[in-house]
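Visitor: Here is a sequence with its predicted model. Questions after.
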Amino acid sequence: MSLGGQIAIVTGASRGIGRGIALQLGEAGATVYITGRRPESSLNSQVGLSSLEETAQEITKRGGKGIAKYVDHTDMKEVEQFFADFEKETGGRLDILVNNAYQAVQAISDNMGKPFYTYDPYVWDTVNNVGLRNHYFCTVFAARIMVKSGNKGLIVNVSSAGGLRYLFNVAYGVGKQALDRLSADVAVELRKNNICTVSLWPGAFFANGETVEYPGKAIVALANDSRRMSKTGKILVTADLGSEYGFVDIDGVSPNNLRSLSFLLERSGWTQTAQYIPAWLKIPGWVIWAGSSRL
């Protein structure tokens, strides 16, 4: 699948899912602007390339064009300046925005298992400033460029099943559910501009799970779909897109689906029972929603 001539932005692409997505967009031929935090010290920057710059080089090696930009996604003035500079550099073209930047991994780990009222309430800001507020700001600035250019566009918010019911802590679940709602509501207003906006739920990344590049394959496939507007506003599971578009992970394997009954039984400890359930048997989306905390 080719994205030659297209220009993308992937936030938070120094490592992990963001890096995997950026690499796959580059492999498909896109010019990919990637953002990440500056090296922690001048010493680190003098030792060698940062992880962000290394990712940009790998994008170029794979056939695209990687452009690294240091952006502090906790500072909305800096975010706004990045998009202003981007618009000048590209002549006002933006085809794909992937909102992936996140900073709360350590905060979530430090407070795991603790009631929300026992730790600093400012954890909320750590979890949802970059992971939600920043995504809204990036979406605003990206939409201005896309609408002005008159070209169709794709906005992907990397979310998770944590928006369904309690996971990790209160701030995390609220933020993920809000991010899914952000995608849905933005889609309502951008539909007339032919800009597709979705939430993407990657699967698990432990043993027998997805690699960090599998979500990138899903986005490449979606970007190549001339009928993708039928999906705007929806939550999309990476493995569902793999089945629909016929792609596999970089290791040649089709990862487990979050909605697969055998996968859910296995993760719940019912290992022997799971062996007798075909992998293609999935729980319908409406059943998952009905069992969530939303009702």
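Guide: Everything's here; your move.

Visitor: C-alpha from now on. contacts and neighbour counts both.
Guide: Noted.

Visitor: My guess is M112 contacts L167. True?
Guide: No: M112 lies out of contact with L167 (Cα atoms under 8 Å); the separation is 9.9 Å.

Visitor: Against W289, how distant is the most centrally placed residue in the chain?
Guide: In the chain, the centroid-proximal residue (Cα atoms, centre = their mean) is V158; its distance is 2.4 Å. To W289, V158 is 19 Å away according to Cα to Cα, to the nearest Å.

Visitor: now swap in V79 and tell me
Guide: Applying Cα to Cα to V79 and W289 gives a distance of 34 Å.

Visitor: of those two, who's got more company?
Guide: V79 (19 against 13; other Cα atoms under 10 Å).

Visitor: Point me to the helix or strand that includes I67.
Guide: strand 65-70 (DSSP states H and E).

Visitor: what's that strand in contact with?
Guide: 26, 29-38, 52-53, 55-60 (Cα atoms under 8 Å, 6 or more residues apart in numbering).

Visitor: this is the comparison structure:
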Amino acid sequence: MNAPLHGKVALVAGATRGAGRGIAVELGTAGATVYCTGRSTRQRRSDYDRPETIEDTAEMVTAAGGRGVAVEVDHCDPDQVRALVERIEADCGKLDVLVNNLGGENLTDFGGPLWERSLDNGIRRLRVSIEAHMITSYHALGLLHRRPGGLSVEITDGTAEVDGEHYRAETGAFFDIAKFTAHRMAWVQGQELRAHGCTAVSLTPGWLRSELMLELFGVTEENWRDATATEPHFCISESPRFVGRAVAALASDPDVARWNGQSLSSGGLAKVYGFTDLDGTRPDSWRYIVEVTYAGKPADDAGYR
């Protein structure tokens, strides 16, 4: 069995659902030991009140061929994150891959300028998307940097190029600042990790078919195209496993340092590494968003898969 990450140790911070779960499972498929963290457990739901749990994700990692380890962690709490990294060091003696996928999908406040949005939700989003990322990087990179070849991935929404030229008014200022900051975090980490032979990147999926998004449209992964009757541009969407395969490809690349400090997308990396989504296609969501959605053209994913 092809397991290029056998013997590697990964931490996916925010692995309960969505992109985090897809990434954890694909790292497991490649043979890695994956620490799956979050606040939603079988014993206690987080304030998101969602059914997905970190135990479910860890079991999926193991079923895929890796070893999944579920650890309940609030990444806004430095003591909990420090204890997590100490456990990883005690268990494995190293950390090869850090994936910062902390975000807060239920905190987006749609519509209106900054002063008309929820301040509480906005500040919470900044805490989860910036402060928690910094806390996690502070502790995890202290272990990761000790061995050359380590990889740090800041998961975000949008590329630096697209976000630098377009403001998504529907999601607003807090979302914009939180997501764009991830690019700078990765760039800074890249400058500091380079001397240790390690790499940092920011990475965005496209329009993600997360559990929440599928529920919103009343579809499943099997019949997701039915949602295009309501939202035609959903045709360019991708499964969480697609960005997972992007991370696995990066982590398996002996020349991953060529990407250091860069802003990357799942669709862009698919062209380089040759992986596909679950349906065998390669959705290039951000090129589609610029050339079709932002250009006001009718929905049509021909030439973007």
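Guide: Received it, and whenever you're ready, just let me know what you need. From a predicted model like this one, the values you see are computed outputs, not experimental measurements.

Visitor: The residue nearest to the centre of the first structure matches what in the second structure?
Guide: Alignment of V158 of the first structure against the second structure is given by TM-score structural alignment, with I155 as its counterpart.

Visitor: do the same with I235 of the first structure
Guide: In the second structure, I235 of the first structure lands on S263 (TM-score structural alignment).

Visitor: again with V130 of the first structure
Guide: Using TM-score structural alignment, V130 of the first structure pairs with V128 in the second structure.

Visitor: In this structure that match contacts N100, no?
Guide: No: using Cα under 8 Å, V128 of the second structure makes no contact with N100, being 10.5 Å away.

Visitor: So for the two, which sits in the more crowded spot?
Guide: Using other Cα under 10 Å, the more surrounded residue of V128 of the second structure and N100 is N100, with 26 against 21.

Visitor: Break down the stretch 151-300 of the second structure into its helices, ranges please.
Guide: Here the stretch 151-300 of the second structure has its helices, by DSSP state H, counting those that start in this stretch, at 160-165, 172-193, 211-217, 240-252, 266-273, 285-288.

Visitor: What lies in contact with the fourth one?
Guide: Which is helix 240-252 of the second structure. Contacts of helix 240-252 of the second structure (Cα under 8 Å, 6+ apart): 4-5, 18-27, 30, 97, 151, 153, 204-205, 208-210, 256, 266, 269-270, 273, 275-278.

Visitor: Which part of the second structure matches stretch 187-201 of the first structure?
Guide: Going by TM-score structural alignment: stretch 187-201 of the first structure matches residues 190-204.

Visitor: Can you name the residues in contact with the matching stretch?
Guide: For stretch 190-204 of the second structure, with Cα under 8 Å, 6+ apart as the criterion, the contacting residues are 145-159, 182-183, 186-187, 189, 243, 256-257, 259-266.

Visitor: So among those, which ones count as buried?
Guide: Neighbour counting by 16 or more other Cα atoms under 10 Å classes 145-146, 149-159, 182-183, 186-187, 189, 243, 256-257, 260-266 among these as buried.

Visitor: ok, E40 of the first structure - contacts?
Guide: Per Cα under 8 Å, 6+ apart, neighbours of E40 of the first structure: none.

Visitor: how about a cut-off of 10 Å?
Guide: By Cα atoms under 10 Å, 6 or more residues apart in numbering, E40 of the first structure lies in contact with S50.

Visitor: helix or strand for the equivalent of I145 of the first structure over in the second structure, which one?
Guide: Under the alignment (TM-score structural alignment), I145 of the first structure pairs with L143 of the second structure. Per DSSP H and E, L143 of the second structure falls inside helix 132-144.

Visitor: what does V287 of the first structure give?
Guide: Judged by DSSP H and E, V287 of the first structure forms part of helix 285-290.

Visitor: Can you give me the stretch of the second structure that that helix aligns onto?
Guide: With TM-score structural alignment as the criterion, helix 285-290 of the first structure doesn't align anywhere.

Visitor: Tell me how far the aligned residue in the second structure for G4 of the first structure lies from E131 of the second structure.
Guide: Taking TM-score structural alignment, G4 of the first structure has H6 as its aligned residue in the second structure. Using Cα to Cα, we find H6 of the second structure at a distance of 32 Å from E131 of the second structure.

Visitor: what does R17 of the second structure give?
Guide: 20 Å.
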